[in-house]
Every structure is written in structure tokens, then in C-alpha cells.
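Engineer: This is a predicted model, with the sequence first.
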Amino acid sequence: MKKIASLILVSVLGGIITLGSYKLFLEDETTNFLPENNVTQESFIPVNNSNRIYGTNADFTEAAEKTVHAVVHVKNVAVFKGPRNIWEYYQYGNSGGRALQGAGSGVIITPDGYIVTNNHVIEGASEIEVTLNNNETYKAEVIGSDPISDIALIKVDAEDLEYIPFGNSDNVKLGEWVLAVGNPFNLKSTVTAGIISAKARDLNARDNSPQSFIQTDAAINPGNSGGALVNINGELIGINTAISSPSGSYIGYAFAVPSNNARKIVEDIMEYGDVQQGILGIRGGSITPAAIQELELSESQGVFVSDVTPGSGAAKAGIREKDIIKKIDNIRITKFSDLTGYINSKRPGDKVLVKIVRDGEEKELNVELTKLETYSIAAIGLEVANVTEEELKALNAPNGVKINRTLAENLPSADLVGGIISEINNQKVNSIRDVREVIQERRTSDPIVITYYDHNGEKQRMAWR
């Protein structure tokens, strides 16, 4: 599966790059993972509901002091046996060693050592090393991760650590002062200041992207990945993830995963082991000048509903094709990333109040979010669903998703339905979220090649051009 960094490598001001600081060198010592610690959502994640402070004469010292000791340096180490190239052979012979393949930042969110960082910072690590601001070093284990949102949860065996409480990212305002705390260029405990430049920013060229970022002009550079974006009260409002720069260094644009989204993902990992995605059950897009003219719309902002999934919460609540979504709960919806950003902070079963415009009249509908259980690959006419371990074992498949049904009449339904797709375009898929990521990142003109295990457990390939 592509690194999550590929989600944000789009042509914005010359390019989007991830912030992990990558270099390669060898170290001699070896370490072991800590044993897994099972937790549930009852192990609460601290949240700060204190009064907010605004003003032009803002004092950053208190917020900096509150947060700098709760942001750590994260090292991604790969352990290998034997030399992997000629340089390693001449340096170390046949003994192998440890290579630092990535470094970034992380945010302590509980006093007992839970740390949130970016998935791309820890992806592929054999060992993870965490260094606190006081130079204490711990070995960490990965509790879980979500490549689509680029969020990962790791844990160190420690107590009484300083931590940063979550703030409410829905309440951030344009122009609000913020601090970015991290380890750019391996410089420990760096704090920079800026403002909120934009909310619900989508870095993907496609309008149906699940991304929704906070944009800031606080100076963020390689190595800040996984660090904290905090408000002047020292509350965590974002996890720094990307910068927009042709050179790879700060030029005034940086992006963070909103804290409400990060917190929900972390709580899902703690309680369920993976992300529980709630959906409205609609397809649509932002209202653009072209859409206004083509569809003769009376509204200039919002999300235009092009399709409603049968049986979904949206369908049951009465949302229809051609409705325009203007607001969800207290969140104003002006574009598609406003909608996805807010819905991604919710779970299946949560209820939201959706304000729509239909034929010039406003309506409010209560919608219960449903779970993302299936995904339709419209380009090839297949619907896929998540698969159980038993279903994988039955077909000797190492990983994959189940072909749930065919959507095209010319496909051999009896042969395909029940099979397990393990790869799409040579990328491994383990869930329907993985499938969605691969399909959304694919250019429309590119072919689709699936590797699947048929009813006899035999590996097959099919291609659509």
C-alpha cells in the first residue's frame, strides 16, 4: 500500500511533501518491543475545556511551557540481517545492524505514555525510539495506525508524563494564534508561532477526498511531522502533517490533521483496534461556478447531493438527490471538505442534524450515521466488503477484501462473488478503506489490475483497461 505521504503529494505551490526527516545511518545497539498493553476507551484521553484567550498582545510563554515537554522526538529504526548494499558491506561486513530510516515528532496525550504521531513517521519500523525533552529515551510499540488520515498511536512504558490535553478543533477561528511544537531538522523542542490561515483545507485535487486539514503559517519544517499544533491555552488542536513547498522547507503554508479527527481515530484504536468510520450515505461535491451554471443552482456554497445510498442514514432520513447540504449540527458546510472533516470525527450510530436546501426551501433532517461496510469500485463493476480471518483462511489468502457482489451484467458473478481481492495495481489491500485509497489515488485513464483468490483458493489476475 502506498505510503500515506502519497495522499498529499499534489501540485499545490509546486508540491506537497511530508515532514518526516529521513536519513540513513547505522547504530550498533539492539532493542526489543514492549509487551502490548490492552486498553479500552475508559482509559480517557484528557480534554481541556478551559476558557479561551484572544487578543493582539498574546503571551506565548505559558502555552510553550505547557507543551514543549509533552512533544517527543520519534525515531523509526529498521533492523536488518546482513548488508543490504555494498556500502554496508564495507562498513560492517556480514553482521547487519540497525538503520535509522525516519525521524519526526510525537505528542504525549496521556500521563501513562500514549503518544500520537503520523503514520508515515513510524511506517515500516522494526523498532521505534522515543526521546523526551529531558533526554530520557524509551522504546515504543505501535498500538495502531490509520494510513488514510496519517495518524498513528504508539505507547511507551512510563508514568506521570507531561501531556497535552485535546482542544476542540471545530472551534478554531481564522486568524487565531497557534504554536507549532516539534523537532525540525532534529532540533529538539522547537516552538514557532503563527495563525490559523484556513480550515477544512483539502490537498487532493479530487473533490471526494476524505482529507480535511487545518492550514497555518506557523513555521513547520521536515521533522515536525507528528508534532503538536496548539492554541494559546496550550490545547492540542492539530497534528502537524504536511507542508506546501517546492524546496521541501517552510515557505508559509503548513497543514495539520484537526484534533477532533485525531482524537476520534485514537479512541477507535484503543477501543476497537481499528477505525470505525461513520458515513452519511451520500455522494456529491462542492458547489462550483461551473456546477451553478450547469445545474442551474440557486445556492453558491454547500455540498450538492448527486446520489443517496439505499438503506443508509441519509436515505432513511429523507435526503434526496439534488438536495444541497448547508449545515451539519453547528458546522457550516461551504465545500465537501467541510462535510468530510466533520463526519470523520463521528462514529457509526452517532446522530447529526443536517440542514438542506430543496427547491429553494430549507429543511432540517436528523440522520443516524451508518458504518462503512462496503465499497463500490464503479470502474470495474465490483462491490467489496471487509473479510474475516476465517474467510481468508478458507481461500488461503494472506490478506484482502471480499468480493460482495458484481455491479455489471457482463461479469461472471458466480465465479467472482466470494473471492478475495488481495492486491489492486500491485498494492496490498486489507480493508475497504485501503481499496478506497488506491482507487481514489488512481488516475482515471490508468488500468485496474486485481489479484484475487478464487473459490478454490487459487491466485488469479484480472485487468480492466
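Structural biologist: Done, it's in.
Engineer: Please make it C-alpha for all contacts and neighbour counts, starting now.
Structural biologist: Fine.
Engineer: Can you verify K316 is assigned to a helix?
Structural biologist: Yes. Assessed with DSSP: H, G, I helix; E, B strand; the rest coil, K316 lies in a helix.
Engineer: how many neighbours does it have?
Structural biologist: 16 (other C-alpha atoms under 10 Å).
Engineer: which one is it nearest to, not counting chain neighbours?
Structural biologist: With C-alpha to C-alpha, 6 or more residues apart in numbering as the criterion, K316 has its nearest non-adjacent residue at 7.7 Å, and that residue is V367.
Engineer: where do the helices sit along the protein?
Structural biologist: Using DSSP state H, the helices of the chain run over 61-67, 86-92, 119-122, 259-272, 289-295, 313-317, 336-343, 389-394, 413-416, 432-441.
Engineer: Determine which stretch of these is the most buried.
Structural biologist: Ranked by mean neighbour count, the helices of the chain are led by helix 119-122 with a mean of 28 (mean count of other C-alpha atoms under 10 Å).
Engineer: Remind me what that one packs against, helices and strands.
Structural biologist: Where contact means 3 or more C-alpha pairs under 8 Å, 6 or more residues apart in numbering; DSSP states H and E, helix 119-122 is packed against strand 71-80, strand 97-108, strand 151-156.
Engineer: next, the one to line up against it:
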Amino acid sequence: MRIATVFFAATLAVAALPAPGHAQAPLPNAPQSFAPLARQLLPAVVNISTSQNVQARAGRPDAPEVPQAPPGSPFEEFFRDFFNRNRPPGAPGAPQEPQRPRRTQSLGSGFIVDTAGIVVTNNHVIDGADEINVILHDNTSIRAELVGTDPRTDIAVLRIRTDHPLTAVQWGNSDEAAVGDWVMAIGNPFGLGGSVTAGIVSARGRDIRQGMYDDFIQTDAAINRGNSGGPLFNMRGEVVGINTAIYSPSGGSIGIGFSIPSNLARNIAAQLQDGGRVRRGWLGVNIQQVTDEIAESLRLPGGARGALIARAQEDGPAAKAGIRSGDVVLRFNGQEVREMRALPRIVADTRVGTEAPVVLWRDGREETVTVTVAELPAEQAQAQTPSAPRDQARPAEVAGLGLRVAPISNELRERFSLRAEQRGVVIVDVAADSPAAERDLRAGDVIVEVQQERVTTVQELQERIERLRRQNRPSALLLIENAQGQRFVPLRLGRPRQGP
């Protein structure tokens, strides 16, 4: 199965049949017909046609391909020789000539949000286009100007200039769109022109791994290729989403479509319209999910929640505010952080320069700090780590964990490609079927902290582990660093093996 681009189409949701002997519950909000709403909204939905010059891969885009034959068979060489002799000039294997570009076209959808000619669509609909044309409901075609794009959220804003009277739609509040609510999509599936489909909100807050700001509305309104960039409406005719992707094994609708929530899209579109670019809030932290085991290690009440700070970048807004590795962000600027991936969205939506209160879980209690939100840089600077201490001991076993560790030496630095400023205790061996192996710890990983306390020597590491055992703690929370970055690992405290 794959994620494909989308727009809107519709399939009517069917109410469940009542159980025998029971009256069917009335649906007071179920529309008798979508026709009045469709007539009102269709003029504001546009088709988008783009074209671009593409360098032909082999001079002739329609050059035949060599059939696949079993490797080593006599047919393999026969097919290759035959096709190379008969390929047109410019094709692979044939005499080469300068490759000429060819013109390609694609279709998508969009919608007018301002009668002055402002059109919103998906970035992937117009990405790389040399020419963009907006086709109105009455088939009037108008050359469009690109105002701005935001690839991170897949949103683009266009402007058209015309004396033609335009119809605009209003943004709605996507936070009010509840699972089970009726929704309607209008778009340009497969280039067929204005098509209306309907369904319900199937789910909220979907993460389809398209980016760090994923927060999609899932709908069963039919969405197909060419619907991308089109609007998802509530029953008041307000835009609650931008249809963007589908989940499909075939590329066609199977009733699983995804829309960007309007509350995210409206802010992005407004910034693009005003300045052509998006300014996002930035904290300067690396975060990870709080698991049940991590919550237990930190004695966090209420179970797994919040976002765990794995690293606060030096000179970043968080570090300047006193936020440090091991803190758990519970609330940011008045909004609850229920899970890790909510924090980047909340911070990004916060106006740059805002002094935001941040509620943290630290050292067994809640603390509040104030951070001044900065603008997300184009390229985030990497945090620097203090210089490593000199070698102080030989490799040693950490009893009960299945680890052999050593201080960072020049030899180990070269062996594991460690940074010159790397600090901590390096893992040199992991025993099979041990607590460390269960957590996928590997030789070359560096232990930076134990239970949010820095460790620089093997002795410090062993002392902290033994102290946790004396406290009858079931696990130790380690901060591990490797080439992929930093992460917290809750490690089960196995008992040291007794002698014979």
C-alpha cells in the first residue's frame, strides 16, 4: 500500500442498520440533499493546470524498453542487441544526440479564499511548474502568479488577476470537526472537472509520516488523483481541510483520504499571502516520546504524556530559558502537550517573539519557565558538547545490564568514529539476551547521562546504577548518543549474577 496524492470525490456514508426489535435512532443533522450546498460552493473551487519542461531521459520518452529475460539466458543478449540496433537516435544504446526537453502537464484542484483573486492549493500540485493556469467553474482559464509555497505543510498560494467576478469561500474551524460529522469535497479527479463527493470525518490527528507537522483529518469522502489541493467542506459551507493524500494499494480511492486541517492551513496561507514565506516558532530542542517505562523512571504522574527533551541546543531559545535534557514538556503557552508530536506543531504555530510559559516535569515535580520563541532557522545549528575528559580507566562490565563500557580514548574515538568533543562513557560490547540487547544498545553508543545526571567515567556510571538498585528502582533512564542523535532509553535493572 502507498500514500498517493489526492483531491476530493465522494461516497455517501450509510447508517448502520438497527438491531431487530429496536427503532432506528433519528439523524437530525443528516442532509436530505447536498445539492443546495454544492450549487453555492462549486463556483469557488477551481481546477489547476500546470506545465513544465522536462529533460528527456533518452531523447525519445517513448523509446521501447528491453524486455526482461532470465539473467544469463541466451535471450538476454539477443534482446539487448536487437533493441539497441533498432532504437531511434538518442535512445539508450543508440548513437547519442543532444537531448531535447519535452513539455509535461498535470492537473490539480484549488479554491478561492479572496475575491481579489487569492487561490489556495497544495504545494505538490504546482511544484516545479513553469506555467500555472487556474480554470474557473465556467471554464475560463487565467494565468496564475505564484505568491508563495510551504513544502513543510504542502500548501501553496496563487494569485489570479481578472475582471471576471469571483466567488470566495470562508475558512472554518477544523477543531470543531468531530468524528462522524458530514463533510463534502469538490475537486478535479482525473481531470474530469468539478466533481462533488460526500462522506464523514473518519478520524482526527492522523500522522501519515509526511512531515513533522502531520495532523491530518481522515475522511471517507472519495478523493482521487487530481483532487489534491481541493477543499473539504463542513455542512455550513466552510473549508475545514485541504485534500492532500490518499491511502490506496491501487492509486484510486478506497475511502481513506487525508486533509490538512483548516486551522493549520489558514495560518500558513495568510503568512504566504502577506510575505511570501512562513515564519515558524522554534525552541531548539530534540525530543522523543514518553513511554510508560520512561514515565515510571521519572515518576511522572498520569502515565506516558508530554514530550521528553533529549537535547537542548546550545544558545537555542529553550537552553536560554533553562530547559535541559531530561525535562518533560507538559504544557506550552497554555496548550496541553499530550504526546511528543504535538509539541512541534504548537511551537510552530506560536508567533515569533512570544514569551511563552512552559510547564515542565523536572526532578519529581512541576516547574514553569518562560521561553522567548525564536524563528525556525533555515538550517538548525548543531549543539556542541564540552570537551571529553582524559582516559581514566580500562573497559569494565556494568553488572546485570549486559554492558561492557570504557572511557572515551583516542583508540575508541577512531574505532567508533566519535566526535572530538564527545563526552560520556562508550559501550564496547553488549551481551546477547541482556537488558541492553533488548533495548538495541550497540557497541559505539555513548552513555551521556543516568537518571538525568551526567556520567564521565565508568566509576560514575556503576555508582549511579547501584544507587538506583538500592532504591529498588525497576529501571534506569539512560541518555544515549550515537550518529543518529540522542535518545533516552529506559533500561531494566537486572540483578548482578551471583557467584557459584
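Structural biologist: Nice, thanks for sending it over. Every value quoted in this text rests on a predicted model; they were computed, and no experiment measured them.
Engineer: picking up where we left off before, please tell me how far the residue nearest to K316 of structure 1 sits from L19 of structure 1.
Structural biologist: Remark: distance between V367 of structure 1 and L19 of structure 1 (C-alpha to C-alpha, to the nearest Å) = 38 Å.
Engineer: These two: which has the busier surroundings?
Structural biologist: Under the criterion of other C-alpha under 10 Å, the comparison of V367 of structure 1 against L19 puts L19 first, with 30 against 24.
Engineer: List the contacts of whatever residue of structure 2 lines up with the more buried one.
Structural biologist: Alignment of L19 of structure 1 against structure 2 is given by TM-score structural alignment, with V6 as its counterpart. V6 of structure 2 makes contact with 223-229, 243-246, 257-258, according to C-alpha atoms under 8 Å, 6 or more residues apart in numbering.
Engineer: Try it again at 10 Å.
Structural biologist: Remark: with contacts taken as C-alpha atoms under 10 Å, 6 or more residues apart in numbering, V6 of structure 2 is in contact with 108-109, 122, 125, 187-189, 222-230, 242-247, 251-253, 257-259.
Engineer: Any figure for the gap between the residue nearest to K316 of structure 1 and E129 of structure 1?
Structural biologist: As judged by C-alpha to C-alpha, V367 of structure 1 and E129 of structure 1 stand 44 Å apart.
Engineer: ditto for V357 of structure 1
Structural biologist: When distance is defined by C-alpha to C-alpha, V357 of structure 1 is 52 Å away from E129 of structure 1.
Engineer: same deal with G248 of structure 1?
Structural biologist: As for G248 of structure 1, its distance to E129 of structure 1 is 25 Å (criterion: C-alpha to C-alpha).
Engineer: Go through stretch 307-323 of structure 1 and flag the buried ones.
Structural biologist: Burial within stretch 307-323 of structure 1, assessed by neighbour count using 16 or more other C-alpha atoms under 10 Å, is assigned to 307-308, 312-317, 319-323.
Engineer: Quick check: closest non-adjacent residue to the residue mapped onto A103 of structure 1 from structure 2.
Structural biologist: For A103 of structure 1, the aligned position in structure 2 is occupied by L107, per TM-score structural alignment. Once flanking residues are discounted, L107 of structure 2 sits nearest to S49: 4.7 Å by C-alpha to C-alpha, 6+ apart.
Engineer: same question, I135 of structure 2
Structural biologist: Once flanking residues are discounted, I135 of structure 2 sits nearest to S141: 4.4 Å by C-alpha to C-alpha, 6+ apart.
Engineer: Count residues in the vicinity of the one you found, would you?
Structural biologist: When neighbours are counted by other C-alpha under 10 Å, S141 of structure 2 registers 15.
Engineer: Distance of it relative to V120 of structure 2?
Structural biologist: Spatial separation of S141 of structure 2 from V120 of structure 2 under the definition C-alpha to C-alpha is 16 Å.
Engineer: Quick one: the strands in the stretch 101-250 of structure 1, in order.
Structural biologist: 114-117, 127-131, 137-146, 151-156, 177-182, 190-201, 213-216, 228-231, 236-244 (DSSP state E, counting those that start in this stretch).
Engineer: Could you tell me how far the aligned partner of G205 of structure 2 in structure 1 is located from K335 of structure 1?
Structural biologist: Here G205 of structure 2 is matched to A200 in structure 1, going by TM-score structural alignment. Using C-alpha to C-alpha, one obtains 9 Å as the distance from A200 of structure 1 to K335 of structure 1.
Engineer: do you know how far the match of L19 of structure 1 is from V45 of structure 2?
Structural biologist: Taking C-alpha to C-alpha as the measure, V6 of structure 2 and V45 of structure 2 are separated by 15 Å.
Engineer: do E375 of structure 2 as well
Structural biologist: E375 of structure 2 sits 34 Å away from V45 of structure 2 when distances are taken as C-alpha to C-alpha.
Engineer: ok, those two, which is more surrounded?
Structural biologist: Each of E375 of structure 2 and V45 had its neighbours counted (other C-alpha under 10 Å), and the higher figure belongs to V45 (31 against 18).
Engineer: residue contacts, the residue mapped onto that one from structure 1?
Structural biologist: With the correspondence set by TM-score structural alignment, V45 of structure 2 lines up against V71 in structure 1. The contact partners of V71 of structure 1, taken as C-alpha under 10 Å, 6+ apart, are 105-109, 115-117, 131-133, 162-164, 181-183, 188-190, 226-228.
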